[in-house]
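Engineer: sharing a sequence plus its predicted fold:
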Amino acid sequence: MIEERDSLIFDLDGTLWDASETVVRAFNDSIVEIGFDINLNALDIRNFSGMKMDDIFAQHFNFIPKEKLQNFEDIYSSREKKYLNESGGRLFPNVRETLEKLSKIHRLFIVSNCLSGYIESFLDFYDLNSYFEDFECFGNRGLPKDENIRLIVTRNDLQNPVYVGDTIWDIESSDKAGVDFIYASYGFGKIENAEYQIEKFEDLLKY
């Protein structure tokens, strides 16, 4: 399948790394800072990973009054960047080695529903910038993932890309963007009857 592809576009959380322990700390500290005593756990983060950030704030933080929501988002954004730069996340096994091999024969990209700066933190923390040509996220323009996938395809003149992700939102976005999909079954989400799937990251090389 991938032998015919010129490029791979990757989701980030649940596909390349797991930063839920760092992210939950940023969320919980931000919640405390605006005066609430509610704690999330890492599983909560994994469960809503892949959603657009404005949907996450609206659906999972509806205990925060509307007049405080923007302040909360600003505090969280700042803490997320600080904590990720300090602690990063857990890279899934063999990601670096597999990316190195893939990058020699395919063009590599990232599209995520994260805030601005999140992808940069990932790339800098693990020194992976050299493997990726371009990336896009929800935080940059407020666009949904399918539009950001199309933006990457158009901007880089991709002819036959495939998207690799782990959630139902990923496969739905790929379908809307007209890009084929590979399900990373080791990630956070559950997708039934995916046409193509990998059980570990290095399985991409088998294609």
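Structural biologist: Cool, got the structure.
Engineer: alpha carbons only for contacts and neighbour counts from here, please
Structural biologist: Fine.
Engineer: could you say what helices and strands the longest helix anywhere in the chain packs with?
Structural biologist: The helix that spans the most residues within the chain, counting by DSSP state H, is helix 66-87. Contact partners of helix 66-87 among helices and strands, from 3 or more CA pairs under 8 Å, 6 or more residues apart in numbering; DSSP states H and E: helix 20-33, helix 118-125.
Engineer: one more pass at 10 Å, please.
Structural biologist: Contact partners of helix 66-87 among helices and strands, from 3 or more CA pairs under 10 Å, 6 or more residues apart in numbering; DSSP states H and E: helix 20-33, helix 53-60, helix 118-125.
Engineer: next up, a structure to set beside the first:
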Amino acid sequence: MKANSRIIVFDLDGTLIDTLNDIHESLMITLDNFGYPKFDISTTKSYVGDGIKKLIERAVGKKNYNKEIEQFFREIYNKKIIETSKKYKQIDYVLLTLKETTPHLFIISNKSYKFTDIIVRHFNLDKYFKEWFGGDSFIEKKPSPIPLLELFKKYNINPNKNSFMIGDNYTDIESGFYAGLSTIYCSYGYGRLAKITPDYIVNSPLEILNVIIKGVE
């Protein structure tokens, strides 16, 4: 299989960009505004990865969730989204190297496209990626395989084990697994694994190259 027929898909938060602190601070302002108890960042870390609605549900309790709370969070996060967020070390080198192996680099995040786009452009990730998508870009979010399957359909490439889904949460690994891709779990992020075991586990962004470049050579 030619190298340029592979597709490499990255998650965003906890994989390319460390956004946790800005999410946490926005969430704490939201909880304080609506009179809910606050908690430390480790709890927020355990709540992220499934989109904003799920984040709010977990923070206030599913029975207490309402659209007003979610909208308030979105407005605060829109202001703080890149306040302290930063790229993980060596991400630029990793992406530049991978772009030399295939033109098909993509981001699929479970956060909304609006916020995904702000972060991608602010950190100049747009120079590496052909396209990027949010949790509202498809009819289902990860862990559904639909985002990946729709992406492959759009570019007329069959899902294959020479392509990769890379992320720090079970949602990424399950989405990639059910779509028929190889999966790389980023343990340096802030997600968790569930019922599906990833093909590879990396402890730093540079280790992604050890997995993928080895497959090209």
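Structural biologist: Yep, it's here. The shown structure was predicted, so the numbers you read here are calculated from the model rather than taken from an experiment.
Engineer: thinking again about what came up before, which one of the helices and strands packed on helix 66-87 of the first structure lies closest to Asn85 of the first structure?
Structural biologist: Of all these, helix 118-125 sits nearest to Asn85 of the first structure, with 5.9 Å by CA to CA.
Engineer: buried ones in the helix or strand following that closest one, by neighbour count?
Structural biologist: Remark: after helix 118-125 of the first structure, the chain's next helix or strand is strand 134-137, criterion DSSP states H and E. By neighbour count with 16 or more other CA atoms under 10 Å, strand 134-137 of the first structure contains the buried residues Phe135, Glu136, Cys137.
Engineer: what's near enough to touch the last one?
Structural biologist: Yep, that's Cys137 of the first structure we're talking about. Going by CA atoms under 10 Å, 6 or more residues apart in numbering, Cys137 of the first structure touches 11, 52, 110-119, 143-145, 147-149.
Engineer: before we move on, the earlier item: CSV for the helices and strands packed on helix 66-87 of the first structure, including mean neighbour count?
Structural biologist: Converted to CSV, those look like this (neighbours: other CA atoms under 10 Å):
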stretch, mean neighbour count
helix 20-33, 19
helix 53-60, 14
helix 118-125, 18
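Engineer: and Ser103 of the first structure, which of those helices is closest to it?
Structural biologist: Between Ser103 of the first structure and those, the tightest spacing by CA to CA is seen for helix 118-125, at 14.7 Å.
Engineer: any chance of CSV for the helices and strands packed on helix 66-87 of the first structure, columns distance to Asn85 of the first structure?
Structural biologist: Output for these, formatted as CSV (distance: least, CA to CA, whole Å):
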stretch, distance to Asn85 of the first structure
helix 20-33, 10
helix 53-60, 19
helix 118-125, 6
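Engineer: nearest to Pro161 of the first structure, out of those?
Structural biologist: Checked against CA to CA, the stretch from those lying closest is helix 118-125, at 19.8 Å.
Engineer: mean distance between the closest one and the second structure after superposition?
Structural biologist: Taken against the second structure, helix 118-125 of the first structure registers an average deviation of 1.7 Å after superposition, with mean CA distance after the TM-score superposition for the first structure.
Engineer: what does that helix correspond to over in the second structure?
Structural biologist: With TM-score structural alignment applied, helix 118-125 of the first structure matches the range 115-122 in the second structure.
Engineer: figure out the helix or strand that the spatially most distant residue from the centre of the first structure lives in.
Structural biologist: Taking CA atoms, centre = their mean, the residue of the first structure most remote from its mean C-alpha position is Gly35, at 29.0 Å. Under DSSP H and E, no helix or strand contains Gly35 of the first structure.
Engineer: do Phe109 of the first structure as well
Structural biologist: strand 107-112.
Engineer: from the contact counts, what lies against that strand?
Structural biologist: By 3+ CA pairs under 10 Å, 6+ apart, strand 107-112 of the first structure packs against strand 7-10, helix 118-125, strand 134-137, helix 138-141, helix 145-155, strand 161-165.
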